[in-house]
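Undergrad: fold the following for me, if possible:
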Amino acid sequence: MTTRTATPRRYLMCRPEHYTVSYEINPWMDVTRYTDRDLALQQWEVLYRTYLDWGHTVDLIDPVPGLPDMVYAANGATVVDGVVYSARFRYAERAPEGPAYQKWFADHGFVTHTAAEINEGEGDILMVGDVLLAGSGFRTDRASHRELADLTGREVVSLELVNGHYYHLDTALAVLDSDPAHPLIAYYPGGFSEESQRVLAERYPDAIIATDRDAEALGLNAVSDGRRVVVAPGATDLAVELRNRGFEPHAVDTSELLKGGGGAKCCTLEIREVR
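TA: Alright, predicted model coming up:
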């Protein structure tokens, strides 16, 4: 069994003080279903405390009234080598989140770049080793992939999402080991076009292939520090595979936040500072 090594991470999160489901912009959202904000806060707090207990640094951005989805911090930006690529949301309901997150980074001394193209941050942009995987098809325009490559100087691999339930890349693919020497992912083939499935199979032949049950539990919206992995309690097949690969899966319930279409990863924006 491979020995896994946890590495210190820095995250940005946002308390769900104003969380509710007041509009529908993805298949998980249903305005007729009751949303328990207090339960969402409790579940979020467990996730937040988990990161702190593991020794990671967690910064907090103040929630803005009227922006119930701001809790999904991963969508707010992409940070690579200390440079912030701002989010530019597709839907008007979330549009103010991009400037709010960009201002937080600017106020904290980061170099920020205002995106010209539609993108939803780490929801559709994930770093695996030295490569950026970028999703398109529902929320992020493929033109943003070129903008991102020009800004970061890194290879950006475009992946087409085809299943509306997995509308962001981080709902169909999880980064488990981001070390360039041995990158590892888990993904759900049914979330991708046939061409993108071929790309993933060629690049990551050792990837964990998620089951339908994993995907339906939003199990791929997971967060790994290289050894410990936060997973949805319902992603039981994935948890077994993680153990088989030397990881330590930790089930954290984010079921109330799932009503808005997000899980642990959606709530967690990684701040990758200058190497």
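Undergrad: could you use CA atoms for every contact and neighbour count after this?
TA: OK.
Undergrad: number of residues surrounding Leu126?
TA: Leu126 has 23 neighbours, counted by other C-alpha atoms under 10 Å.
Undergrad: please identify the helix or strand for it.
TA: Using DSSP states H and E, Leu126 maps to strand 125-128.
Undergrad: check which element follows that strand along the chain.
TA: In N-to-C order, the element after strand 125-128 by DSSP H and E is strand 131-136.
Undergrad: following the chain past that following strand, name the next helix or strand.
TA: Immediately after strand 131-136, counting by DSSP H and E, sits helix 143-152.
Undergrad: so which elements touch the strand holding Leu126?
TA: strand 131-136, strand 173-177 (3 or more C-alpha pairs under 8 Å, 6 or more residues apart in numbering; DSSP states H and E).
Undergrad: just list what the last one packs against, helices and strands only.
TA: With contacts defined as 3+ C-alpha pairs under 8 Å, 6+ apart, strand 173-177 has these neighbours: strand 125-128, strand 184-187, strand 223-224.
Undergrad: tell me the angle that strand makes with strand 131-136.
TA: Using axes from the mean of the first three to the mean of the last three C-alpha atoms, to 10 degrees, the inter-axis angle of strand 173-177 relative to strand 131-136 is 170 degrees.
Undergrad: now do the buried residues in the lengthiest helix in the chain.
TA: For the chain, the helix that runs over the most residues, judged by DSSP state H, is helix 37-53. For helix 37-53, the neighbour count (16 or more other C-alpha atoms under 10 Å) marks 37, 40-44, 47-48, 51 as buried.
Undergrad: next secondary structure element downstream of that helix?
TA: strand 57-60.
Undergrad: another for comparison:
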Amino acid sequence: RTPLNAIMGFSEILAQETFGPIGKKEYCGYAKDIHSSGKYLFDLITDILDMSKIEAGRYELECSQADLSELTDECVRIMALKASEKDIEMKISVARGLKIFGDRRAIKQILINLMSNAVKFTGEGGKISLRVRQVRDSVVISMKDNGVGIPHGAISRLGRPFEQAANQFTKNHQGSGLGLAISRSLAELHNGSLRIYSREGTGTIVTVRLPVKKRDEENFPVEKAVRENIDNGATEPSPEKPAPAPVPVTANQPRPVAFRAAAQGGRRTARRR
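TA: Prediction:
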């Protein structure tokens, strides 16, 4: 991903003509094409890396108490522009103060993936709705759209890596087919689930169910035994595998956050995925 950061950063500077006019307007258009293609490839690589970590059992959740209404608001702000470009009506229903014990990044990724798919496969002037509520000891996230829908025979394949339902509408949209697979895997890592209900030509409902509270210690006797040994004065066993070595970063590869900040005389904090 690091070389792509340079491509995206410099193409954005050219497209915005940060240092002044670059000549013919066609060049600005070319720079925007480079940036959008780089962004697509960057997201694709990120999805593949995430899926690889999940399949290798190396995706570690960092769980804490999270406010779902705040997380949902963040995701809506991210997706609102794309929805408005297609004149799609977004209806959001989230109980204020609804809390969940989980990985904030993973839950946010699930929400964005569901909303992105709904916007992508809903036509101009369509409608999508997101509902987040608590049902007994679970949080239920329901994403509904009135888009193209999914053929009945394809529903069982969705949620697997690199699978997309094939129809005339989806052929016009780029995608890795990893969004639902990653969302399903992240839900299952939380001891949750993802279900798809759809009718071709009518729309789709994707429902994610996640447990509200921290998993009970009784379900993890090994971890519980380790804690009991520590409480009784025993030392905690050393991990079987050493911590992974830090990944080296090539010094001559520029950081993306430095490009625009340097050009505009400001600073920006990098958000790492």
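Undergrad: and the TM-score between them?
TA: Remark: TM-score between the superposed chains equals 0.25 [TM-score structural alignment, normalised by the length of structure 2]; 117 aligned residues with a C-alpha RMSD of 6.3 Å.
Undergrad: got the buried residues of helix 37-53 of structure 1 as a markdown table, with distance to Tyr85 of structure 1 columns?
TA: Converted to a markdown table, the buried residues of helix 37-53 of structure 1 look like this (distance: C-alpha to C-alpha, whole Å):
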| residue | distance to Tyr85 of structure 1 |
| --- | --- |
| Arg37 | 30 |
| Ala40 | 28 |
| Leu41 | 28 |
| Gln42 | 30 |
| Gln43 | 29 |
| Trp44 | 25 |
| Leu47 | 25 |
| Tyr48 | 24 |
| Tyr51 | 24 |
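Undergrad: so which elements touch the longest helix of structure 1?
TA: Against helix 37-53 of structure 1 (3+ C-alpha pairs under 8 Å, 6+ apart) you get strand 57-60, helix 255-258.
Undergrad: buried deepest among the ones you listed, which one?
TA: helix 255-258 (a mean of 22; mean count of other C-alpha atoms under 10 Å).
Undergrad: wait, a strand at Ser93 of structure 2?
TA: Yes - looking at Ser93 of structure 2 with DSSP: H, G, I helix; E, B strand; the rest coil, it is inside a strand.
Undergrad: so what's it closest to, chain neighbours aside?
TA: Leaving aside its chain neighbours, Ser93 of structure 2 sits nearest to Arg131 (4.7 Å; criterion: C-alpha to C-alpha, 6 or more residues apart in numbering).
Undergrad: what secondary structure does the one you found sit in?
TA: Assigned by three-state DSSP, the conformation of Arg131 of structure 2 is strand.
Undergrad: contacting residues for it?
TA: Remark: with contacts taken as C-alpha atoms under 8 Å, 6 or more residues apart in numbering, Arg131 of structure 2 is in contact with 92-94, 140-143.
Undergrad: show me which of the residues you listed are buried.
TA: 94, 140-143.
Undergrad: and the residues you listed as a markdown table, adding distance to Cys63 of structure 2 and secondary structure?
TA: Converted to a markdown table, these look like this (distance: C-alpha to C-alpha, whole Å; DSSP: H, G, I helix; E, B strand; the rest coil):
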| residue | distance to Cys63 of structure 2 | secondary structure |
| --- | --- | --- |
| Val94 | 21 | strand |
| Val140 | 18 | strand |
| Ile141 | 18 | strand |
| Ser142 | 22 | strand |
| Met143 | 23 | strand |
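Undergrad: what sits against the residue lying closest to Val140 of structure 2 once chain neighbours are set aside?
TA: In space, and not counting its chain neighbours, Val140 of structure 2 is closest to Arg209: 4.6 Å by C-alpha to C-alpha, 6+ apart. Arg209 of structure 2 sits next to 138-141, 187, 192-194 when contact means C-alpha under 8 Å, 6+ apart.
Undergrad: which of these sits closest to Ser11 of structure 2?
TA: For those, the minimum distance to Ser11 of structure 2 (C-alpha to C-alpha) is 35.9 Å, reached by Ala187.
Undergrad: the closest one: which element?
TA: Assigned by DSSP H and E, Ala187 of structure 2 falls in helix 179-189.
Undergrad: that helix packs against which elements?
TA: Identification of packing neighbours for helix 179-189 of structure 2 by 3+ C-alpha pairs under 8 Å, 6+ apart yields helix 25-55, helix 104-120, strand 193-199, strand 203-211.
Undergrad: count of residues packed around Leu49 of structure 2?
TA: Count around Leu49 of structure 2 with other C-alpha under 10 Å applied: 12.
Undergrad: kindly apply the preceding question to Met8 of structure 2 instead.
TA: Counted with other C-alpha under 10 Å, Met8 of structure 2 comes out at 21.
Undergrad: next up, the contacts around the residue lying closest to it once chain neighbours are set aside.
TA: Leaving aside its sequence neighbours, Met8 of structure 2 sits nearest to His35 (C-alpha to C-alpha, 6+ apart; 5.0 Å). The contact partners of His35 of structure 2, by C-alpha under 8 Å, 6+ apart, come to 7-9, 11-12.
Undergrad: what does Val94 of structure 2 give?
TA: 68-69, 72, 131-133.
Undergrad: now the residues you listed as JSON lines including distance to Arg105 of structure 2?
TA: Rendered in JSON lines, the data for those read as follows (distance: C-alpha to C-alpha, whole Å):
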{"residue": "Leu68", "distance to Arg105 of structure 2": "12"}
{"residue": "Ser69", "distance to Arg105 of structure 2": "14"}
{"residue": "Thr72", "distance to Arg105 of structure 2": "12"}
{"residue": "Arg131", "distance to Arg105 of structure 2": "19"}
{"residue": "Val132", "distance to Arg105 of structure 2": "17"}
{"residue": "Arg133", "distance to Arg105 of structure 2": "19"}
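Undergrad: Phe42 of structure 2: which of those residues is nearest?
TA: For the contacts of Val94 of structure 2, the nearest to Phe42 of structure 2 is Thr72 (23.7 Å; C-alpha to C-alpha).
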